[in-house]
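S.K.: From the sequence below, what's the structure:
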Amino acid sequence: MLFKQTISTLPYNQWLTNDTENKRLLRFCAIVMIISFAWIKYVYPYPNFMPPDSFSYIKAAADNEFINMWPIGYSKFLRLISVFTHSDITLVTLQYFLLIASVLYFLFTVRYLLSPGKWLFRIVFTISIANPLLPHIANFVSSDCLFASLSLTWFTQLLWILYKQKLLIIHAVIITLALMTRFSALYYPLVSLLIIFIIPMSTKTRRLGMFAIIILLLGFISRTQYEYKVKTGTAQFSAFGGWQLAANALYGYAYSQRDEEKDVPYEFRLLHSLVNDHMDSIRHAKNRPDSEPGIYYLWDFKSPLVIYLHRKIPPNSKIPYFYDWSTVAPLYGKYGRWLTMQHPVAYLKHYAWPNLLRYYSPPPYFMGVYNMGNNSVDPITTTWFQWKNNRLSNRYNDAQIHIMNVFPVLLAIINPAYIVCILFFFAFGGIRHCNNTAKRIIACVLLVWLSNTLFSVISAPIELRYQIFPIVTTLPFFVLFLAWLIQSLIIESKPYKKHGSAIPKPTV
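M.R.: Now for the predicted structure:
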């Protein structure tokens, strides 16, 4: 029965290669991959670009930078591929292959450790592999696909660490790569260190695992801070993080009672004066640009954060904009934290709560429009991919990717249903009938799911492309919990035998 089955006695590698059902599933996966990728490249011959993100990644790769507006990991990935080829088809193909490989690693680990029924797992497998989000996200020149692949690998390794304490050094490397690729991975080392600390293992193994994670992360963080200090004059880990903290806080303050400049710490007064002037100017506007969490306060030229930057540091064509942009980031980070603490209720009501709703029904945004409707790219892109011109095209001359509009509605149903299934699972005592490995896996799934929800909600405005990792991990466990609930109800509804037989308890 589900969550109670005995794990195969065969080693994982031997089980994976010798099991007949696994071979069928891999053949099916190969067919789906070929069809999906061929369809994507037929309809959208060029990769999908997100200005300015994609062009910034490419420029950082071309200049071999170590810091950038966005985490540097994806630019280093582009740089590595360029050693062998500049082909955009190769890039997208490799991204899709890495994503599918990480999904397969996750799915076969679930099958090996939890042993769901054959047809139940076939359903899980089909839903996961045929998910149209996968080829679409792989077609982007952005960190989303690579980050999803690394995140799935990280999560799957956690499951193996819970079962048998292996892969600790590789696990530390994956965490570091994930953090280099996107700062959404900031909670990954905390989850990993907690699990390594609490599960039974030898002291030597525990220290090795924790030491490897800490040392690698400290090395990357220190090098990043050093680069910022040398190039911008300020030692920091993420300039974007400072801007994001301030922008998030402004969504709450926009609907709060005004704080006078004289009541604000001295270092924030000039910035806060611009913020107050801006809030006064839009307070009675019919169509407020900050009506929902988004990118307005980060990038719009009317944003008080952008205005303050240009007043504090006049534009200089000889100095890269990124360096000036980074200089004010530490101040913005401190201001954002201060403003949030001053207006916590407004922050929760006007930023965190709307963002939480978007977490369970993420809007498509960039994923919903091919190249944002643009028919050309920046010259840096043409040079990088060695194209003859900068023109873009698609097969049907329709920039809208209509299938993406299905996912906000679908996820608005699946995510609440997933929560309900989890609650019923615990309410009906399902956890008591699980084997030890299943108990650990379920605890890990819930820990990662809750951590991702909390961090996503407070870190940045949510959209569909940011949620590939939680979607891929939620769907299989939603099906498993739902199957357990259905089987439990079937067992309860069956008339039990007389002659003193006990009422059957759900053990699926």
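
S.K.: For the rest of this, base every contact and every neighbour count on C-alpha atoms.
M.R.: Fine.

S.K.: Against which helices or strands is the helix or strand harbouring Ser273 packed?
M.R.: Counting by DSSP states H and E, the element that carries Ser273 is helix 269-282. On a contact count with 3 or more CA pairs under 8 Å, 6 or more residues apart in numbering; DSSP states H and E, helix 269-282 meets helix 304-312.

S.K.: buried set for the helix it packs on?
M.R.: Buried residues in helix 304-312, counting neighbours by 16 or more other CA atoms under 10 Å, are found at Pro304, Leu305, Val306, Ile307, Tyr308, Leu309.

S.K.: cool, stretch 26-46 as well?
M.R.: Using 16+ other CA under 10 Å as the test for burial, stretch 26-46 gives Cys29, Val32, Met33, Ser36, Phe37, Ile40, Lys41, Tyr44, Pro45, Tyr46.

S.K.: I figured Arg358 was touching Ile462, is that so?
M.R.: Yes: Arg358 is within contact range of Ile462, at 6.2 Å (criterion: CA atoms under 8 Å).

S.K.: compare with the first, here's sequence two:
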Amino acid sequence: MRMQFLRYVYLAMFTMLLQFIAFKYFYPFPNFMQDSYNYLRSATENIDANMWPVGYAKLIRFVGFFTHTDTVLVFVQYFFYHLCALYFFLTLLDLNTSNPWTRRIIFCCLFLNPAILYLSNYITSDVYFIGLSLVWISQLFRLVYEPSRWLLAAHLLVLVLAYTIRYHALIYPVISITVIVFCRFSVRLKIASGLLMISMIGGFMLYTADANLRVMGVRQFSAFSGWQMASNAVYAYAHMPERPALEVPEQFTVIHRKVTHYLDSLQQVPMSQRPDGWPMMAFYLWDPGSPLQPVPGAVNIADNAAHLQQMAVVAPLYNDYGKYLISQYPLQYFRYYLLPNFIQYAYPPAENLAVYNDGRDTVWPVAQAWFHYPSNKVNTRSGKQELQIFDYYPAAMVVIILFFISGWIAYYSAGGPSFADTRFRSALRIGTFYWIIHYGFSVLASPVVLRYQLLNMALGSVFGVLLWQVARDRIRSVRMAERLQL
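M.R.: Sure, this is the predicted structure:
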């Protein structure tokens, strides 16, 4: 097993370097989106609070301690993902990968996925979060069949790190505690680990709330969540065929007047031309033309500290306003936001992955300053036609979901649970539990896009392949037993 894994390590490192060198020839500059400039400003000013968690900004700053070369940062991101994916791959080898073709397919899913390469070239937290998530779920698999205190301690550390990078990690403690309850630890250790997990995350939340008070003037864990709540509610409200006059509480009068005035201006605009049309995006959250913006028409919102501070100030009010709209129109909220997002989870739009640098050939000043660019111009040696591959990824997500579900059906129909290794059965339960929780949280939280789904695409592909392998092996063993009886 050791020699087998080492061969895959060498192959993964070789393919990583080959892909990286070829890619950076065609894309000498990183890829930027609005989020990128926010992270870079957080790294430049070394602030402890912003609209997003600042963990990724701290990683940028750590790399910047050694060099501000953009290629090094991109390589660190890509290399970090490969290390995490190798740990995940080694964990899978312990589960059930006796078939060489199964190993090869899983290897290709993890290490030859073009989306990971392109995402690594983005100045954004996504690829770091995917890597940490692969380690996190691998540790959960291992805690079930080889529990140890050292592994448990490492798991708590990874959990907190993930929590500092993306708010999607909010569901991770729920899954971790559920799994640890069924691990072979003493009751005392289970309780202690749960309390430690809660205290570590609670401490981080309190520290972040205090940092928000210092930086933005409002004590809250996440200003982003209040804005997201309002954005989701207004999206549903905007798509209602009829909007009866609504008498809102006094504190919502100003914002509701701005919202209704804006929505009235869209009445004669065809749905295909509306800025808040399908697929769902974060228009009401980030677009300068959104009626929720405190300064209409403001530019460079994500890199504008004064504007973000204004957004943070009204975040608690927007959180209450969003909840109020939902309470008034719960069925419409389900029909015009939750249900479309439920579908979009299975068919996520490519969003930023399908375009380079938001379609521009320049970057904002904070990027030019951090990476010491001689000018604000960026370019590629590629015609960017290859980005069209991401137009097929939404359909690939549908195929993967169906492949995973059909694998489950084949697995149970063939009697897989009585045949499969105990470790595989436990990992399958954890992976499925994660997917169910993630599905519900993602649909409720924000409009789903492709880069949020790359981890699920990998998990669905991997477990789909493993499920079909177990089902096939089970059928073969039954047939072999029948032949021997004859």
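
S.K.: Looking at the buried residues of stretch 26-46 of structure 1, spot the one nearest Thr153 of structure 1.
M.R.: Of all the buried residues of stretch 26-46 of structure 1, Cys29 has the smallest distance to Thr153 of structure 1: 18.2 Å, by CA to CA.

S.K.: Show me what that closest one aligns to in structure 2.
M.R.: Under the alignment (TM-score structural alignment), Cys29 of structure 1 pairs with Ala12 in structure 2.

S.K.: list the contacts for that match?
M.R.: His82, Phe111 (CA atoms under 8 Å, 6 or more residues apart in numbering).

S.K.: wait, is it part of a strand?
M.R.: No: Ala12 of structure 2 is assigned helix when assessed by DSSP: H, G, I helix; E, B strand; the rest coil, not a strand.

S.K.: roughly how far apart are it and Asn113 of structure 2?
M.R.: Look at Ala12 of structure 2 and Asn113 of structure 2: by CA to CA, to the nearest Å, they are 12 Å apart.

S.K.: In structure 1, where's the longest helix?
M.R.: For structure 1, the longest helix by residue count, based on DSSP state H, is helix 203-232.

S.K.: mean deviation (superposed) between the following helix or strand past that helix and structure 2, please.
M.R.: Sequence-wise, the next helix or strand downstream of helix 203-232 of structure 1 (DSSP H and E) is helix 239-253. Mean deviation of helix 239-253 of structure 1 relative to structure 2 after superposition (mean CA distance after the TM-score superposition for structure 1): 1.0 Å.

S.K.: Would you mind finding the match for Asp361 of structure 2 in structure 1?
M.R.: Alignment note: Asp361 of structure 2 maps to Asn375 in structure 1; criterion TM-score structural alignment.

S.K.: just checking, Met279 of structure 1 touches Gln257?
M.R.: No: Met279 of structure 1 is beyond contact range of Gln257, at 10.5 Å (criterion: CA under 8 Å).

S.K.: Looking at those two now, which is surrounded by more residues?
M.R.: Remark: of Met279 of structure 1 and Gln257, Met279 carries more neighbours, 19 against 9, as counted by other CA atoms under 10 Å.

S.K.: Now do the contacts for that one.
M.R.: Ala254.

S.K.: residue in structure 2 matching it?
M.R.: With TM-score structural alignment as the criterion, Met279 of structure 1 matches Leu263.

S.K.: Which members of the buried residues of stretch 26-46 of structure 1 are the farthest-apart pair?
M.R.: Greatest spacing in the buried residues of stretch 26-46 of structure 1, by CA to CA: Cys29 and Tyr46 (24.1 Å).

S.K.: Which stretch of structure 2 lines up against stretch 54-70 of structure 1?
M.R.: The aligned range for stretch 54-70 of structure 1 in structure 2 is 36-52, by TM-score structural alignment.

S.K.: Would you mark the buried spots in that stretch?
M.R.: 36-44, 47-52.

S.K.: tell me which residues of stretch 251-269 of structure 2 are tucked away?
M.R.: Neighbour count says stretch 251-269 of structure 2 has Phe252, Ile255, His256, Val259, Thr260, Tyr262, Leu263, Leu266 buried, by 16+ other CA under 10 Å.

S.K.: quick one, what contacts Ala256 of structure 2?
M.R.: Wrong residue type there; residue 256 of structure 2 is His, not Ala. Counting by CA under 8 Å, 6+ apart, His256 of structure 2 has contacts Val248.

S.K.: where's it relative to Leu117 of structure 2, distance?
M.R.: 43 Å.

S.K.: Likewise for Phe75 of structure 2?
M.R.: Distance from Phe75 of structure 2 to Leu117 of structure 2, counting by CA to CA: 10 Å.
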